[in-house]
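**Student:** Please find the sequence and the predicted model below.
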Amino acid sequence: MTGLGWFAAIIVGALAGWIAEKIMRSDMGLLANIGLGIVGAIVANFLLVAIVGATLGGWIGQLIVGVIGACLLIWVARLIRGRA
């Protein structure tokens, strides 16, 4: 996560994963939420930089990016499992 330390990345990742879990009506645990939020933020940041050339900064920006990325990961997982 751009500009956030590891502790902040875990907090923001957990929050982003939890929000994405609620949006996508998925049922996961705390560790899955943290993982989805962090990995989702990494994926979404990469896509934003590749497409737009910039990303959102700060806690709120990374939370938004993490939620979008985690929702994207949940959607892709459902496509692979055939539950989309």
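**Tutor:** The structure has been received and is ready for your questions.
**Student:** use CA for all of it now, contacts and neighbours both
**Tutor:** Noted.
**Student:** what's whichever helix in the chain runs longest packed up against?
**Tutor:** If you go by DSSP state H, the chain has its longest helix at helix 58-81. Using 3 or more C-alpha pairs under 8 Å, 6 or more residues apart in numbering; DSSP states H and E, the elements in contact with helix 58-81 are helix 6-24, helix 30-51.
**Student:** ok, structure two:
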Amino acid sequence: MSGVGFLGAIIIGILAGWLAEKIMKRNHGLVTNLVVGLVGSLLGALVAGLLGINFGGWIGSLVVSTAGAVLLLFLWGLVKRRA
């Protein structure tokens, strides 16, 4: 999330977590959405970097963060099913 700043990263994290929650049909709180969004943004940035996808600004960061958060929730669901 280059160029959005600390506060922007938090806002994008909350939005990405909320969008991922809606996409995956889950029900979490604000803090969980923030954590899922921020961790998802790291995961999304890693995957985007490995695929050679360049992103920047608010929109690009939100898209990549949301995709990473959806991937995180999907993987978490797989882990919870096995346990």
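**Tutor:** Thanks, I have the structure now. Being a predicted model, the structure only gives us computed values, none of them experimental.
**Student:** re earlier: how big is the angle separating the longest helix of structure 1 from helix 30-51?
**Tutor:** Counting by axes from the mean of the first three to the mean of the last three C-alpha atoms, to 10 degrees, helix 58-81 of structure 1 lies at 100 degrees to helix 30-51.
**Student:** Kindly name the residues of structure 2 that line up with helix 58-81 of structure 1.
**Tutor:** Mapped onto structure 2 with TM-score structural alignment as the criterion, helix 58-81 of structure 1 occupies residues 57-80.
**Student:** Give me the residues contacting that stretch.
**Tutor:** For stretch 57-80 of structure 2, the external contacting residues (C-alpha atoms under 8 Å, 6 or more residues apart in numbering) are 1-4, 8, 12-13, 15-17, 19-21, 23-24, 36-45, 47-48, 55.
**Student:** do the same with stretch 22-38 of structure 1
**Tutor:** Against stretch 22-38 of structure 1 from outside (C-alpha under 8 Å, 6+ apart): 1, 9-18, 21, 66-67, 69-71, 73-74.
**Student:** switch the cut-off to 6 Å
**Tutor:** 13-14, 16-18, 66, 70 (C-alpha atoms under 6 Å, 6 or more residues apart in numbering).
**Student:** ok so, going back, return the mean post-superposition distance for the longest helix of structure 1 against structure 2.
**Tutor:** Compared with structure 2 after fitting, helix 58-81 of structure 1 deviates on average by 0.4 Å (mean C-alpha distance after the TM-score superposition for structure 1).
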